[in-house]
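1. Have a look; sequence and predicted model below, questions after that.
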Amino acid sequence: MWKDLRSSAFLLLALTAITGLAYPAAVTGMVRAAFPWQAEGSLIEKNGRVIGSELIGQSFSLAGYFWGRPSATTTADPADSTKTIAQPYNAANSGASNLAPSSKALNEAVAERKIALQSAHPGQTDPVPADLLTSSASGLDPHISPAAAAWQIKRVAAARGASADELRKLVASLTEGRDWGVLGEPRINLLRLNMALDERWPMK
């Protein structure tokens, strides 16, 4: 019996060392060597300071910035730990609202967002793009569609003192195509777009 226990203990320790330490360390080392920027979180820096990640959305609300997709992420309520409160783009609690298309709460939220967007864009007659009305499955989507960017150009141009044509060219230059030409949809990284705005037309 003791012989079997010793063998089992040795096997447990050996497999723990191999699969729990050696293998993860080797994979991490190879990834950092091959893809150092991605392995560190695809962090974006400005003037030597990290201002975000290319993979995680941020909230922009000023008129001079393009706005991103709504986020349904939450955090614990500081007043009651058994409840949650909204905290958009909370990377520690990625997730969707999990509301069905027939949900009254979802329809009300979409209606409220639509009213708010239309109020901030007087004279805009085109339909509001869907990605400005609905949250993503992760709640952390860092991209917007070209249609969502185009829909906001008039507001951003007025706030920045730029022409709409200049902004259209900027949006086009930052539009990413489908992965490998077939996967996903064309998209624009919101943080990089707003950084480009700050570089070319600084906010006064």
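-> Looks like it came in fine.
2. from here on, contacts and neighbour counts on C-alpha atoms
-> Fine.
3. could you point out which element follows the longest helix that the chain contains?
-> In the chain, with assignment by DSSP state H, the single longest helix is helix 104-120. On the C-terminal side of helix 104-120, the closest following helix or strand by DSSP states H and E is strand 143-144.
4. C-terminal to that following strand, what's the next element?
-> For strand 143-144, the following helix or strand on the C-terminal side (DSSP H and E) is helix 146-160.
5. any idea how far the longest helix of the chain is from the chain center?
-> 20 Å (Cα atoms, centre = their mean, to the nearest Å).
6. got the angle between it and helix 146-160?
-> On the basis of axes from the mean of the first three to the mean of the last three Cα atoms, to 10 degrees, helix 104-120 is oriented at 40 degrees to helix 146-160.
7. Okay, one more to line up with it:
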Amino acid sequence: MNTSLRSTSRTLGVAVRALLMFTVVLGIGYTLLITGIGQLLMPSQSNGSLVRDADGDVVGSSLIGQSFTDEDGDPLPEYFQSRPSAAGDGYDGGASSGSNWGPENRDLIAAITERKAAIAKFNGVSEDEVPADAVTASSSGLDPHISPEYAAIQIDRVAEARGVSADKVKQLVQQHTQGPDFGYLGESTVDVLELNLALDRLKG
């Protein structure tokens, strides 16, 4: 009986020491190691890819889109507009998702039709010029980019609202257009937040 008790106690002691050791090594040490590597090699990404304005205030993240609307939810004409978002009330990082509506879903078709008409009117273009990303949400609902085609139909409207030349706005769009990853993966995109911050810094 005593031998069995000592064996059980010894086994329990080994288990407790192993638990403490692995807690320190994997729960604390590994976490600190990965955090340190992230801060050393990719500090911006490790800290949320934060975007700051000219005053140094955080205005968003380059990884998460946002809406540029007034208090009533109407789009602000002086800013480039993002694509629709199905994440929560729009670009909610805690509710990332798409609509999960299929291409033949009646609600989706109705929403696209309504959005296309509204975007065409807002930008003074024909409905045929409205690209797909202007009327559909990304699968995550958080995509911060739009296509160069969607940016292009917004240039004249933004220029007029800001009282600057369309050429200046077009140059900013070109400067904030990113090519495919590694030169061939994906398509060219425009970062809406970065572009709008550049617009706020634009003079005349």
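-> Sure thing, it's come through. On a predicted model such as this, the values are computed, not experimentally measured, just so you know.
8. Need the TM-score from the superposition.
-> The TM-score (TM-score structural alignment, normalised by the length of the first structure) is 0.86; 190 aligned residues with a Cα RMSD of 1.7 Å.
9. who touches stretch 49-63 of the second structure?
-> Contacts to stretch 49-63 of the second structure, defined as Cα atoms under 8 Å, 6 or more residues apart in numbering, come from residues S44, G48, Q66, L142, D143, P144, D191, L193, E194, L197, R201.
10. Surely R113 of the first structure is in contact with D131?
-> No - R113 of the first structure lies out of contact with D131 (Cα atoms under 8 Å); the separation is 11.0 Å.
11. check contacts around the spatially most central residue of the second structure.
-> By Cα atoms, centre = their mean, the second structure has its centre lying nearest to I64, at 2.1 Å. Contact partners of I64 of the second structure, counting by Cα under 8 Å, 6+ apart, are Y91, G93, L142, D143, P144.
12. So which of those residues is surrounded by the most neighbours?
-> L142 (25 neighbours; other Cα atoms under 10 Å).
13. what residue of the first structure takes the place of that one?
-> Under the alignment (TM-score structural alignment), L142 of the second structure pairs with L140 in the first structure.
14. Likewise for N47 of the second structure?
-> Match for N47 of the second structure (TM-score structural alignment): E40.
15. Spit out the contact partners of the residue nearest to that match when sequence neighbours are not counted.
-> By the measure of Cα to Cα, 6 or more residues apart in numbering, the closest residue to E40 of the first structure outside its immediate chain neighbours is R32, 7.8 Å from it. Shown in contact with R32 of the first structure (Cα under 8 Å, 6+ apart): Q38, A39, E40.
16. mind checking what R83 of the second structure lines up with in the first structure?
-> Using TM-score structural alignment as the criterion, R83 of the second structure maps onto R69 of the first structure.
17. Shouldn't that match be within a strand?
-> No - under DSSP: H, G, I helix; E, B strand; the rest coil, R69 of the first structure sits outside any strand and is assigned coil.
18. so it touches L133, yeah?
-> Yes - R69 of the first structure is in contact with L133 according to Cα under 8 Å; the separation is 7.2 Å.
19. More neighbours: which of those two?
-> Comparing R69 of the first structure with L133 by other Cα under 10 Å, the one with more neighbours is R69, at 26 against 20.
20. What sits closest to that one if chain neighbours are left out?
-> Per Cα to Cα, 6+ apart, closest to R69 of the first structure is L132, 5.0 Å.
21. before we move on, the earlier item: out of the contacts of R32 of the first structure, which end up buried?
-> Buried members of those, scored by 16 or more other Cα atoms under 10 Å: none.
22. In the second structure, where's the longest helix?
-> Under DSSP H, the second structure gives helix 2-22 as its longest helix.
23. From the chain's centroid, how far away is that one?
-> 50 Å.
24. hang on, the earlier thing: show the buried residues in the contacts of stretch 49-63 of the second structure.
-> Buried among those (16+ other Cα under 10 Å): Q66, L142, D143, P144, D191, L193, E194, L197.
25. Can I get these in a markdown table including distance to G102 of the second structure?
-> Formatted as a markdown table, these follow (distance: Cα to Cα, whole Å):
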| residue | distance to G102 of the second structure |
| --- | --- |
| Q66 | 24 |
| L142 | 19 |
| D143 | 19 |
| P144 | 23 |
| D191 | 27 |
| L193 | 29 |
| E194 | 32 |
| L197 | 35 |
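26. Show me the two of these that sit farthest apart.
-> L142 and L197 (18.5 Å; Cα to Cα).
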